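Visitor: just a sequence and a predicted model for now, questions to come.
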Amino acid sequence: MTPAQLLTDAFGRIAEGGRDVVDGLDEEQLAHRPGPDANPIGWLVWHLARVQDDHVADVAGIEQVWTARGFHEKFGLPFDASDIGYGHSSEQVAHVRVDAERLAAYVDAVHEQTRGYLEGLDAADLDRVVDDRWDPPVTLGVRLVSVVNDDAQHLGQAAYVRGLLGV
């Protein structure tokens, strides 16, 4: 298995889990917060897809799916197109109200773009420095693993909240 195949598998599991965790839920269930400031399923899945879209597009030097395919307009959220949810207040989290079909479509589109980018990578590409603001500088491999890790954590949180709903 090549590093690109390994990363494709990891990101594929995120996409599959993202679709599964929203499947069959209505807008109220997607917006359910188990605590006053807890993150709901809809926000968690939107955020994990936004992070992946933003970070992969950046290292690939391509436009994000969010803007290129019109998802920013389709979602109609009151945020700037560059917003990925990082540091959102409880009030901002509450603004992410979307249906499961649209959310799953965005997850799929982000995965499609990610998979296309990963297919062109070889092992040497993973050593390319993509962010020199850190010590040590962040390589492509480290950035991609970081995105998988962040996405997996948010996906697990979304699955937990779904379990609390009893569905």
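Guide: Perfect, thanks for sending it.
Visitor: could you use CA atoms for every contact and neighbour count after this?
Guide: Fine.
Visitor: and residue 96, helix, strand or coil?
Guide: coil (DSSP: H, G, I helix; E, B strand; the rest coil).
Visitor: residue contacts, the residue nearest in space to the middle of the chain?
Guide: The centroid of the chain falls nearest to residue 49 when counting by C-alpha atoms, centre = their mean (1.9 Å). Residue 49 is in contact with 106-107, 110, 151, counting by C-alpha atoms under 8 Å, 6 or more residues apart in numbering.
Visitor: let's verify it: helix, strand, or coil?
Guide: Per three-state DSSP, residue 49 ends up helix.
Visitor: take a look at this one as well, against the first:
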Amino acid sequence: MSATDVLLDGFDRVRQAVEEIVDGLSADQLTHRVDGTANSIAWLVWHLTRVQDDHVADLAGTGQAWTDEGWADRFALPLPAGDTGYGHDSEQVSAVAATADLLVAYHRAVHERTKAYLGDLKATDLPDVVDDAWDPPVTRAVRLVSVLEDDLQHAGQAAFARGLLPEG
């Protein structure tokens, strides 16, 4: 199994988790905020997908599905088109609302782009430095693992939030 196969497997697991987490949830359940302040399931899934879309598009040198495929228009969020959710305050978290179908469809679109990118990636591409603003500089492999780790953390948070949804 190659390094890109491992990354593909990891991103497949994120996709599966996203689909399982939002399955059967209503819009109210998706936007429910535990204790009234925690990130909602809708926000967590949207954010992890936006970050994956943003970072993989940057690595691939392409546009993002969010803007190129019209997802920003379909979601119609009161946020700038380039927003990924990083640093959102409570009001911005509350502004992210979507149906389970819309969240899954956007995530699948980003997942397909991620699979296509990883399918074209060679092992010799992984050590390329993609961001020298850090010490040590960030390689393509490190960036991909970072996105995967962030996705899995947010998916875990969304699964936990689902388990805390009020009955009824």
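Guide: Received, thanks. For clarity, every value in this text was computed on a predicted model and none was experimentally measured.
Visitor: superposed, how do the two chains score by TM?
Guide: Once superposed, chain against chain, the TM-score is 0.98 (TM-score structural alignment, normalised by the length of structure 1); 167 aligned residues with a C-alpha RMSD of 0.9 Å.
Visitor: tell me which of the contacts of residue 49 of structure 1 you also see in structure 2.
Guide: Here is what carries over to structure 2 from the contacts of residue 49 of structure 1, by both residues aligned by TM-score structural alignment, their matches' C-alpha atoms under 8 Å: 106-107, 110, 151.
Visitor: which one of these sits closest to residue 4 of structure 1?
Guide: residue 110 (16.6 Å; C-alpha to C-alpha).
Visitor: which one is that closest one nearest to, not counting chain neighbours?
Guide: In space, and not counting its chain neighbours, residue 110 of structure 1 is closest to residue 53: 5.7 Å by C-alpha to C-alpha, 6 or more residues apart in numbering.
Visitor: buried stuff in the one helix or strand that neighbour maps to?
Guide: Element membership for residue 53 of structure 1, per DSSP states H and E: helix 41-60. For helix 41-60 of structure 1, the neighbour count (16 or more other C-alpha atoms under 10 Å) marks 41-57, 59 as buried.
Visitor: if I look at the equivalent of residue 155 of structure 2 over in structure 1, how far off is residue 72 of structure 1?
Guide: Matched across to structure 1, residue 155 of structure 2 falls on residue 155, judged by TM-score structural alignment. Relative to residue 72 of structure 1, residue 155 of structure 1 is positioned 21 Å away (C-alpha to C-alpha, to the nearest Å).
Visitor: what about the two, which has more around it?
Guide: The neighbour comparison of residue 155 of structure 1 against residue 72 (other C-alpha atoms under 10 Å) goes to residue 155, with 22 against 18.
Visitor: show me the contacts for that one.
Guide: 14, 17-18, 21, 44-45, 48.
Visitor: contacts for the host helix or strand of residue 20 of structure 1 next, please.
Guide: For residue 20 of structure 1, the host element (DSSP H and E) is helix 3-22. The contact list for helix 3-22 of structure 1 (C-alpha under 8 Å, 6+ apart) reads 30, 41-42, 45, 100, 103-104, 107-108, 111, 114-115, 118-123, 144-145, 148, 151-152, 155, 158-159, 162.
Visitor: drop anything exposed from those residues.
Guide: The buried subset of those (16+ other C-alpha under 10 Å) comprises 30, 41-42, 45, 100, 103-104, 107-108, 111, 114-115, 118, 144, 148, 151-152, 155, 158-159, 162.
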